[in-house]
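Engineer: output the structure for:
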Amino acid sequence: MADSKKIAFLVAAEGIERVELTEPWKAVTKAGHQPVLLSPETGEVQTFDHLTASEKFPVNQAVGDVSVEDFAALVLPGGVANPDALRTDEKAVGFVKSFVDSGKPVAAICHAPWTLIEADVVRGRTVTSWPSLQTDLRNAGAEWTDETVVTDGNLITSRKPDDLPAFTKTLLEALN
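Structural biologist: Model (predicted):
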């Protein structure tokens, strides 16, 4: 097994698609790594199963209190409201930009690329997402494609919960 690494999971206070947080979290944990839940504020975050409130999870640290150097990778779960809220938080957007710029793996699924757009890190990159984001991504300078998982440099993107097996497999491969 590879050396244990800390993996940042960055989410807003609510609107997180539960399985897009819990499935990569379980995969990272099973692989011997340490997932860390980050959010703009400490306390709890509310996940959803599509539009229905689901489980709450405790935040480990506020994003403003950590450094990119503390982590080996960043995971951005989707859900519609989650990345929409994150992209309005200056510290969260700055953390995402710094993480992408560091060259370390950044994995974003579903609506999460909205935060990548706000961080201005998709220009010239090939990505995928939930289909409704394709115009936003193209307008931000990305090449959008409809594939299960797309890797472009250190960016790993997927479209939806059905893509989670390929998404988590690609994330774990990037950690080795």
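Engineer: every contact and neighbour count from this point should use C-alpha atoms.
Structural biologist: Fine.
Engineer: ok, the spatially most central residue of the chain - contacts?
Structural biologist: Residue closest to the mean C-alpha point of the chain, counted by CA atoms, centre = their mean, is Leu76 at 1.0 Å. With contact set as CA atoms under 8 Å, 6 or more residues apart in numbering, Leu76 has these partners: 9-11, 106-109, 112.
Engineer: at 10 Å what do you get?
Structural biologist: 8-11, 16, 20-21, 24, 82-83, 86, 96, 106-113, 115-116, 157 (CA atoms under 10 Å, 6 or more residues apart in numbering).
Engineer: filter those down to just the ones in strands.
Structural biologist: Judged by DSSP state E, the subset of the contacts of Leu76 located in strands is 8-10, 16, 106-109, 157.
Engineer: re the thing from before, how near is the residue nearest to the centre of the chain to Thr22?
Structural biologist: Plainly put, Leu76 is 12 Å away from Thr22 if you go by CA to CA, to the nearest Å.
Engineer: in stretch 143-156, which residues are buried?
Structural biologist: 143-144, 148-151, 154-156 (16 or more other CA atoms under 10 Å).
Engineer: ends of it, what's the gap?
Structural biologist: Stretch 143-156 has an end-to-end distance of 14 Å (CA to CA).
Engineer: for stretch 146-159, same thing?
Structural biologist: Note: stretch 146-159 ends 8 Å apart using CA to CA.
Engineer: which element is Leu172 on?
Structural biologist: helix 164-175 (DSSP states H and E).
Engineer: I'd like the structure of this one too, to check against the first:
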Amino acid sequence: MRIAFLTAPEGVEQVELTQPWQAVTDAGDSPELVSTKPGEVQAFNHLDKADTFPVDRTVDEVSPDGYDALVLPGGVANPDALRMDEKAVAFVRGFFEAGKPVAAICHAPWTLVEADVLRGRRLTSWPSLRTDIRNAGGEWVDEQVVVSHDGSGTTLVTSRKPDDLRAFCEAFTEEFHKAGTGAKAA
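Structural biologist: As a prediction, the model looks like this:
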């Protein structure tokens, strides 16, 4: 499976990128880093700069058709920047429209709020997003991992914080493989 990881040029929480990336690799799948700008992504350890990671493609160059699933890492600044980029929001929305699985952790559901894909869904996130998720029609719960399915066949896996990463990675890799979307890589 080919899995897109969408991040802004800076602000992604490093561990929320690297651990899911490793989980995808360990599952025998191919992760690809997609961002709104070419070059490198500046990751953070909370508020401190961490490592940089090379961007494989930009949202201008891709579509959900080229991927089997999407992972949205958190970090406060990362989803805040993504939700201000129309092409990034459209890219995310496209996975839901195509019925492809999506995984989001911590602050990443902010991008899902902007994509208007949370109505009727049960999910979790960093607690400060609770009101935003409810205002977007979602049901926010304080649980380690939440897996929700909708009528279109889209599976959404969400988690609250870095402490939940092990359970998050196990859940989304299992759900991605169950989904068996069969999308052809571009």
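Engineer: overall similarity of the pair, as a TM-score.
Structural biologist: Laid over one another, the chains give 0.96 as their TM-score (TM-score structural alignment, normalised by the length of the first structure), with 172 aligned residues with a CA RMSD of 0.6 Å.
Engineer: identify the farthest-apart pair in the ones in strands among the contacts of Leu76 of the first structure.
Structural biologist: Ile16 and Val106 (17.2 Å; CA to CA).
Engineer: out of those two, which sits in the more crowded spot?
Structural biologist: Higher neighbour count among Ile16 of the first structure and Val106: Ile16, with 31 against 26, using other CA atoms under 10 Å.
Engineer: surely the more buried one and Phe48 touch.
Structural biologist: Yes: using CA atoms under 10 Å, Ile16 of the first structure makes contact with Phe48 at a distance of 5.8 Å.
Engineer: between these two, what contacts are shared?
Structural biologist: 54-56, 79-82.
Engineer: give me the buried entries from the residues you listed.
Structural biologist: Among those, those buried by neighbour count (16+ other CA under 10 Å) are 56, 79-82.
Engineer: can you tell me which two in the residues you listed are farthest apart?
Structural biologist: Lys56 and Val80 (16.8 Å).
Engineer: tell me the contacts of the residue mapped onto Ser98 of the first structure from the second structure?
Structural biologist: Under the alignment by TM-score structural alignment, Ser98 of the first structure pairs with Gly94 in the second structure. Residues in contact with Gly94 of the second structure (CA under 10 Å, 6+ apart) are 63-65, 88, 100, 115.
Engineer: show me where the second structure has helices.
Structural biologist: 14-26, 77-82, 86-97, 109-115, 130-135, 165-179 (DSSP state H).
Engineer: and the last one, how far out from the chain's middle?
Structural biologist: Looking back up the chat, that one is helix 165-179 of the second structure. 12 Å (CA atoms, centre = their mean, to the nearest Å).
Engineer: quick one: it to helix 14-26, angle?
Structural biologist: 40 degrees (axes from the mean of the first three to the mean of the last three CA atoms, to 10 degrees).
Engineer: what sits up against helix 165-179 of the second structure?
Structural biologist: Contacts of helix 165-179 of the second structure (CA under 10 Å, 6+ apart): 1, 3, 15-16, 19-24, 26-27, 29, 68-71, 99-106, 144-147, 153-162.
Engineer: kindly write the PyMOL command that selects the buried subset of the contacts of Gly94 of the second structure.
Structural biologist: Buried subset of the contacts of Gly94 of the second structure, written as a PyMOL selection, criterion 16+ other CA under 10 Å:
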select buried, resi 63+64+65+88+100+115
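Engineer: turn the contacts of Gly94 of the second structure into CSV, including distance to Glu40 of the second structure.
Structural biologist: Shown next, in CSV, are the contacts of Gly94 of the second structure (distance: CA to CA, whole Å):
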residue, distance to Glu40 of the second structure
Ser63, 20
Pro64, 21
Asp65, 24
Ala88, 17
Lys100, 27
Ala115, 25
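Engineer: what two of the contacts of Gly94 of the second structure are the furthest from one another?
Structural biologist: Largest pairwise distance in those, by CA to CA, is 17.4 Å, between Asp65 and Ala115.
Engineer: what about the aligned partner of Leu129 of the second structure in the first structure, neighbour count?
Structural biologist: Aligned counterpart of Leu129 of the second structure in the first structure: Leu133 (TM-score structural alignment). Neighbour count of Leu133 of the first structure, defined by other CA under 10 Å: 18.
Engineer: list the contacts for Leu133 of the first structure?
Structural biologist: 110-114, 139, 144, 159.
Engineer: go on, Glu40 of the second structure?
Structural biologist: 8-10, 33, 51-56.
Engineer: spatially nearest residue to Ala50 of the second structure, not counting backbone neighbours?
Structural biologist: Leaving aside its sequence neighbours, Ala50 of the second structure sits nearest to Phe44 (CA to CA, 6 or more residues apart in numbering; 4.6 Å).
Engineer: looks like that neighbour contacts Phe53 (just checking).
Structural biologist: No: Phe44 of the second structure is beyond contact range of Phe53, at 11.2 Å (criterion: CA under 10 Å).
Engineer: which residues are in contact with each of these two?
Structural biologist: Gln14.
Engineer: between those two, who's got more neighbours?
Structural biologist: More neighbours surround Phe44 than the other of Phe44 of the second structure and Phe53, with 22 against 16 (other CA under 10 Å).
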